[in-house]
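# Build me a structure from this.
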Amino acid sequence: MDVLGVLGGMGPLASAEFLKTLYHANLHSREQDMPRVLVDSDPGFPDRTEAVAGGPGAQEIGRRLAVRLEDLLARGADRLVMACFTAHHFLPLVDPLIRERVTSLVDVALDELDRADGRFLLLCTEGTRRARVFQSSPLWDRVAARVALPGEPDQELVHRMVYRMKRHGALGDVAPAVDRLRARYGCSGVILGCTEFHLVSGGLTGVLGEANVVDALRAFARTCTAPYRKDLQHAG
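The predicted structure follows:
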């Protein structure tokens, strides 16, 4: 079985919740057959949105990504995943030989959306939106016509939700607020384009139904029970 290397800490609660999700997805397995996971949770990464906006942190993010990902490979990881969508914008600063071992959460999300029906609202940070992280994926053109982007005031609202969850964890008012936004834009579902939303993925699924919540971390966790899907590997 492949050894999975997870670079987390961006934020730490989201990547910790992902590890829990991954093992919940494997509860049908014997304990001894569950995936081996190496986790490096590093909350010290500079703010990704500020770096996208021209802040001084971009080179430091690239340096940390290279060091942390290379270390996970050296410790025995076969494949890698970064539990932060905005961080994918900085992957071009990393050696291509390391990048090719990273499975893009962006591609996982868009692949899930390609299999779904209806129109979906993209929930992401201002950094991910400004850097066009989703639009840069080779899978974007397949689904672009079915993706709605919040207007400026609502995008600011979504961004504030993310940073509140970074400070306080899952919040009970987030799922109802997301449901109102979804309805406002005439969408049947939502794309959780920031890993912080994974903290409330269960609540959103209860409201909207699993088919209407595109959660890349949940989808990726399911792939750890099956052979590695090369079609979801993306160098960033």
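# C-alpha from now on. contacts and neighbour counts both.
Fine.
# Where do the strands of the protein begin and end?
With DSSP state E applied, the chain shows strands at 3-8, 36-41, 79-82, 120-123, 147-148, 189-192, 213-214, listed in chain order.
# So which of the ones you listed is nearest Ala226?
Within the strands of the chain, the stretch nearest Ala226 is strand 3-8; the backing value is 12.8 Å (C-alpha to C-alpha).
# Give me the distance from the closest one to the chain's centre.
Taking C-alpha atoms, centre = their mean, to the nearest Å, the mean C-alpha location of strand 3-8 is offset from the chain mean by 13 Å.
# That one versus strand 36-41: what angle between them?
Relative orientation of strand 3-8 and strand 36-41, computed by axes from the mean of the first three to the mean of the last three C-alpha atoms, to 10 degrees: 20 degrees.
# what's strand 3-8 packed up against?
The criterion is 3 or more C-alpha pairs under 8 Å, 6 or more residues apart in numbering; DSSP states H and E, and the helices and strands that strand 3-8 contacts are strand 36-41, helix 58-74, strand 79-82.
# Tabulate these in CSV, adding columns for mean neighbour count.
Compiled in CSV, those are given as follows (neighbours: other C-alpha atoms under 10 Å):
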stretch, mean neighbour count
strand 36-41, 18
helix 58-74, 18
strand 79-82, 22
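# For those, give me TSV that also has distance to Gly151.
Output for those, formatted as TSV (distance: least, C-alpha to C-alpha, whole Å):
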stretch	distance to Gly151
strand 36-41	33
helix 58-74	27
strand 79-82	28
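# and this one, so I can compare the two:
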Amino acid sequence: MKRLGIIGGMGPEATSDLFLKIIRHTPAKKDQEHIPIIIDNYPQIPDRTAFLKGLGESPLPYLLESIRRLEKCNVDYLCMPCNTAHYFLDELRKTTKIPFISIVESTLESLVKSKKSYNKIGLMATDGTFIGKIYHRVFEKEGVNIVNFNTSIQQAIMDSIYTLKCGKKDEAVKLFIEVFSKIIDEGYDCLIAGCTEIPILLPYIEKSSIDIYDATELLALKAVELCYRG
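Okay, here's the model as predicted:
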């Protein structure tokens, strides 16, 4: 069994969500059969979207600092439950010999394996994820195209994400329920929860015919595959 290192704190609740999903997907029959995990919960990492908008400090030195700490813990794999931070993935991979599990690549792999043909794929993510083309660049190499939301819907998604980040969960849920109904009206048949706050809000929406890919859960499944079964 391999040891997993998690660059966490972006945000803390999203990190907790990944940890719980790894536990739930690990077919352990007793404590000792679970994956050993080291979480570097580092909320002081600067806001990724603010940086990509040219409004804040670069998160890269902080991400590298987290990697250095995890290297000292002798982890076998790295991952981070923050989609926007994957803008720096190539640079992070160059600085460490530890294999880095990508939340974006894990999501694409699952979508491709489904062999489903979608007419309109939407990405529920931060503005930073769109600015950095974090999903678009990886997906388009495999011929998978994302149809961006209109400005109003995207702003409402951002509002729900950052309302949750500041601890106002009830308000965030209300905002998300409202914007999700608008997304349904736009005719999307596939959605990617491409911000790690979004899966925390998903349980509060009514079931629909839209296929939703929870990127956090898919990262958890990939981590279990590599660390538990690998």
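# Need the TM-score between these chains.
Aligned and superposed, the two chains score 0.86 in TM-score terms (TM-score structural alignment, normalised by the length of the second structure); 223 aligned residues with a C-alpha RMSD of 2.4 Å.
# Adding distance to Arg129 of the first structure, write the strands of the first structure out as TSV.
Written out in TSV, the entries for the strands of the first structure read as follows (distance: least, C-alpha to C-alpha, whole Å):
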stretch	distance to Arg129 of the first structure
strand 3-8	20
strand 36-41	24
strand 79-82	18
strand 120-123	9
strand 147-148	12
strand 189-192	13
strand 213-214	17
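# of those strands, which approaches Phe220 of the first structure most closely?
Distances from Phe220 of the first structure to each of the strands of the first structure were compared using C-alpha to C-alpha; the minimum, 9.2 Å, belongs to strand 79-82.
# which residues sit against the closest one?
Contacts to strand 79-82 of the first structure, defined as C-alpha atoms under 8 Å, 6 or more residues apart in numbering, come from residues 2-8, 69, 72-73, 88, 101-105.
# That strand corresponds to what range in the second structure?
Alignment note (TM-score structural alignment): strand 79-82 of the first structure is matched to residues 77-80 of the second structure.
# sorry, back to before: out of the contacts of strand 79-82 of the first structure, who's the most crowded?
The most crowded member of the contacts of strand 79-82 of the first structure, judged by other C-alpha atoms under 10 Å, is Leu105 (28 neighbours).
# Skipping adjacent residues, who's closest to that residue in space?
Ranked by C-alpha to C-alpha, 6 or more residues apart in numbering and with sequence neighbours excluded, the top spatial neighbour of Leu105 of the first structure is Ala216, at 5.8 Å.
# The counterpart of the one you found in the second structure: how many residues sit nearby?
In the second structure, the residue paired with Ala216 of the first structure is Ala215, using TM-score structural alignment. Here the number of neighbours of Ala215 of the second structure (other C-alpha under 10 Å) works out to 28.
# Report the contact partners of Ala215 of the second structure.
Taking C-alpha under 8 Å, 6+ apart as the criterion, Ala215 of the second structure is in contact with 103-104, 106-107, 192-196.
# Output those residues as JSON lines; include the columns distance to Ser209 of the second structure.
What follows is the contacts of Ala215 of the second structure, written out as JSON lines (distance: C-alpha to C-alpha, whole Å):
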{"residue": "Ile103", "distance to Ser209 of the second structure": "24"}
{"residue": "Val104", "distance to Ser209 of the second structure": "23"}
{"residue": "Ser106", "distance to Ser209 of the second structure": "23"}
{"residue": "Thr107", "distance to Ser209 of the second structure": "19"}
{"residue": "Ile192", "distance to Ser209 of the second structure": "14"}
{"residue": "Ala193", "distance to Ser209 of the second structure": "15"}
{"residue": "Gly194", "distance to Ser209 of the second structure": "19"}
{"residue": "Cys195", "distance to Ser209 of the second structure": "21"}
{"residue": "Thr196", "distance to Ser209 of the second structure": "22"}
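# Of those, which is the nearest to Thr49 of the second structure?
Scanning the contacts of Ala215 of the second structure for proximity to Thr49 of the second structure, where the rule is C-alpha to C-alpha, the winner is Cys195, at 11.3 Å.
# which one of the helices and strands packed on strand 3-8 of the first structure lies closest to Arg164 of the first structure?
From those, taking C-alpha to C-alpha, the stretch that ends up closest is strand 36-41, at 19.4 Å.
# Specify the angle between that closest one and helix 58-74 in degrees.
An angle of 160 degrees separates the directions of strand 36-41 of the first structure and helix 58-74 when computed by the same axes, to 10 degrees.
# Counting by contacts, list what strand 36-41 of the first structure packs against.
Judged by 3+ C-alpha pairs under 8 Å, 6+ apart, strand 36-41 of the first structure is in contact with strand 3-8, helix 58-74.
# go again using 6 Å as the cut-off
The elements that strand 36-41 of the first structure packs onto, with contact taken as 3 or more C-alpha pairs under 6 Å, 6 or more residues apart in numbering; DSSP states H and E, are strand 3-8.
# Tell me where the longest helix sits in the second structure.
Of all the segments of type helix in the second structure, defined by DSSP state H, the longest one is helix 169-185.
# So which residues make contact with that one?
Residues outside helix 169-185 of the second structure that contact it (C-alpha atoms under 6 Å, 6 or more residues apart in numbering) are 160, 163-164, 201, 205.
# how far does that helix sit from the chain's center?
Averaged over its C-alpha atoms, helix 169-185 of the second structure has a centre that lies 19 Å from its chain's centre (C-alpha atoms, centre = their mean).
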